[in-house]
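Enquirer: Turn this into a model:
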Amino acid sequence: MPAAVGTIETLGFPAVLAAADAMVKAGSVTLVYYGLAESGQFIVSVRGRVSEVKIAVAAGIEAGEAAYGGQVITHYIIPNPTENVEDVLPIEYTAKVERFRE
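Expert: Down below sits the predicted model:
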């Protein structure tokens, strides 16, 4: 089943934690990636149906901005990425997150 990817980049850990928490609670999505971008910037990515990812990213942006000192730097949604993108970027469903999928 094709699944969209939603990514949020924040400044500071509290904002990315709040964003990730809000994303998985707001929509039927699976957290597939978390990482440090640079200079205190963090990235979190989720996968799921396009409509669910849109809801989750909107909730994540709101929560990230509401976190103490939180700042959402950027966000992006890619509906139905091609296999080429999935092979190169760390957005695939891994065995570690497989149990959280629908």
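Enquirer: From now on I want contacts and neighbour counts done on CA atoms only, so please keep to that.
Expert: OK.
Enquirer: where along the protein do the strands fall?
Expert: In the chain, the segments counted as strands under DSSP state E are 4-11, 29-38, 41-48, 71-78.
Enquirer: Can you redo the ones you listed as a markdown table, where the extra columns are mean neighbour count and distance to Tyr93?
Expert: Below are these laid out as a markdown table (neighbours: other C-alpha atoms under 10 Å; distance: least, C-alpha to C-alpha, whole Å):
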| stretch | mean neighbour count | distance to Tyr93 |
| --- | --- | --- |
| strand 4-11 | 25 | 11 |
| strand 29-38 | 18 | 6 |
| strand 41-48 | 24 | 8 |
| strand 71-78 | 17 | 15 |
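Enquirer: next up, for comparison:
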Amino acid sequence: MLYAIGVIETYGYPTALAAADAMVKAGEVSLLGITQADSGHQFVTIRGRVGEVDRAMEAGIKAANDCPNSGQVMSHYTVPHPTENIESVLPLHFDENSEPFRV
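Expert: The predicted model follows:
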């Protein structure tokens, strides 16, 4: 099955956590992780079927922007059907922590 990938960049960990929570509740998606960048930026990455990722991304963006105090989405992007090259180069695969939650 072809999986889409969705990534939301937020400012602050609580905002990333709010986005991740909303994403896994809104669509049948797997959370691949929350990755810390620099200067307080976080990346929330999910995988699932295209329609499910789209629905989850909408919910995650709304939840992050509604997060009290410093909630803010910096950027976001959905890759509908990533090529093997993208999957082999970037850390977008299921790992031992996310595998049990694969949808």
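Enquirer: picking up where we left off before, would you list the strands of the first structure in a markdown table and tack on distance to Val85 of the first structure?
Expert: What follows is the strands of the first structure, written out as a markdown table (distance: least, C-alpha to C-alpha, whole Å):
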| stretch | distance to Val85 of the first structure |
| --- | --- |
| strand 4-11 | 11 |
| strand 29-38 | 14 |
| strand 41-48 | 13 |
| strand 71-78 | 10 |
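Enquirer: Which among the ones you listed is found nearest to Arg101 of the first structure?
Expert: strand 29-38 (6.0 Å; C-alpha to C-alpha).
Enquirer: How much space separates Val85 of the first structure from Lys96 of the first structure?
Expert: Applying C-alpha to C-alpha, to the nearest Å, the value for Val85 of the first structure to Lys96 of the first structure is 20 Å.
Enquirer: Looking at those two, which one has more neighbours?
Expert: Val85 (12 against 8; other C-alpha atoms under 10 Å).
Enquirer: check contacts around that one.
Expert: Counting by C-alpha atoms under 8 Å, 6 or more residues apart in numbering, Val85 of the first structure touches no other residue.
Enquirer: give the contact list for the most centrally placed residue in the first structure.
Expert: Central residue of the first structure (C-alpha atoms, centre = their mean): Ser45, 2.5 Å from the mean position. Contacts of Ser45 of the first structure were listed using C-alpha under 8 Å, 6+ apart, and they are 5-8, 31-34, 91.
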